[in-house]
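> Dropping a prediction and its sequence here:
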Amino acid sequence: MTEITETENPLALEHQVCFALAVAARTVIALYRPVLEPMGLTHPQYLVMLALWEHEPVSVKDLSGMLQLEPATLSPLLKRLEAAGLLRRDRSTTDERSLAVALTPEGRELRNQALEVPPAIVERLGMNVDELMELHGRLTTVIAAATSSRK
C-alpha cells in the first residue's frame, strides 16, 4: 500500500485551511476563558466591550459592522451586558429607530482590569508579540479575501 501525498488527496483533513482555522479559533478562545472569567465576561462579550472602549457611544448597527456580527446575534450580548450594568442602550436622539450603546461608569472602569488580558494571553500562548502581529496580519488578509469572494 502506498501513502497518498497531500497533492494526491486534496480532502485530507489535516491539510484543510478551514480545519486549521476552526481548531485555532476554538483553542485560542479557550485560553481567554479563565482570564475573562474574573471580569464576568465571555469572549464574545469581551469583543463587544473592546469595541465600546474604543468607539462609544455607537449605534447598534455600527457596532454590528465593527464586530462583523448580525444584529440578531449582537442583541442578546448587549442585553446581558446591560443586565450586568456595563452598558446602556438608549434610543438615538436623532433617529428614534436607532439604538445607541454607551458604557456605564462600571463598564468604563472594567477597562482597567481588561488591560491585563492581552499580556496574559501572550504569556499563555508562549509566542512573542512580533509572531502574533504577523499572524494577525495574515489572518486579516484571509478575512479580506474570504469577504471579497462572497460579494
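Thanks, I have the structure now.
> can we go C-alpha only for contacts and neighbour counts from here?
Fine.
> and the residue lying closest to Q45 once chain neighbours are set aside, how many neighbours does it have?
Of all residues not flanking Q45 in the chain, L77 sits nearest, at 6.2 Å (CA to CA, 6 or more residues apart in numbering). Using other CA atoms under 10 Å, L77 has 17 other residues around it.
> before we go on, here's another structure to hold up against the first:
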Amino acid sequence: MPYSQLQLDKQLCHRLYMASNGVIRAYRPLLEALDLTYPQYVVMMALWQQDDITIQTLLAKTAIDGGAMTLILKKMQTKQLLSISANEDDKRKKLIRLTQTGHALKHKAASVPAQIQCAFPTISQQDVHTLISLLDKVCGDLNQA
C-alpha cells in the first residue's frame, strides 16, 4: 500500500488515544461510587498529596487546562469537597483547601488503585514502572516541543 506510514495500526498516537479512553472507562464505575469524575479524582489525589495550595500549583501538578480546572473546582466546591479562598499574602492568588468531606473521601478512595490494577491482569508491576517511565518521556518530549 502506498503511504503505509498512514496505516492506523502503525500509529503511536492512536494507541495512546485508545489506552486513554480505555483507562477512563475502567475508572468510571469505581469513581461513580465516590461521586467523582476522572478529572475530579486527579484533583483530589493532588490535594491529598499536598493540601492548601494555589490554583497555579494545582494546575502544574495535574496538567489540567486552566479553563477546565475552573469548572472542575466550582463543581467540587458545590460538592463541599474543597474550599477556594484568597491567599492572604497575595489576594490575586486563590488557595484550594480540602474540607472535612474531601479529607474523608481519601479513605473511601484508598482501594481504587488496587481495583484498577485488576483491569490489567497481564501487566506486571515491572511493566507498570516501565510504562510510567516511557510515558514520562513522551510527556517530557511533548512539553519541550
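Good, I have the coordinates. In this text, all values refer to a predicted model and were calculated from it rather than measured experimentally.
> returning to what we had before: so the residue nearest to Q45 of structure 1, which state does it fall into?
For L77 of structure 1, the assignment made with DSSP: H, G, I helix; E, B strand; the rest coil gives helix.
> Tell me which residues touch it, please.
44-45, 48 (CA atoms under 8 Å, 6 or more residues apart in numbering).
> Looking at structure 2, which of the residues you listed hold up?
Counting by both residues aligned by TM-score structural alignment, their matches' CA atoms under 8 Å, structure 2 reproduces these contacts from the contacts of L77 of structure 1: 44-45.
> Inside strands: which ones of the contacts of L77 of structure 1?
Cross-referencing the contacts of L77 of structure 1 against strands under DSSP state E gives no overlap.
> Format the contacts of L77 of structure 1 as JSON lines; extra columns: distance to E134 of structure 1 and neighbour count.
Formatted as JSON lines, the contacts of L77 of structure 1 follow (distance: CA to CA, whole Å; neighbours: other CA atoms under 10 Å):
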{"residue": "P44", "distance to E134 of structure 1": "23", "neighbour count": "13"}
{"residue": "Q45", "distance to E134 of structure 1": "25", "neighbour count": "17"}
{"residue": "V48", "distance to E134 of structure 1": "24", "neighbour count": "19"}
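> where along structure 2 do the strands fall?
Using DSSP E, strands in structure 2 cover 53-54, 82-86, 94-98.
> Compute the distance between the spatially most central residue of structure 1 and L81 of structure 1, please.
Taking CA atoms, centre = their mean, the centroid of structure 1 lies closest to L47, which sits 4.5 Å from it. L47 of structure 1 sits 12 Å away from L81 of structure 1, going by CA to CA, to the nearest Å.
> Most tightly packed of the strands of structure 2?
Greatest average neighbour count among the strands of structure 2 goes to strand 94-98 (a mean of 21), per mean count of other CA atoms under 10 Å.
> Sweet, I'm off.
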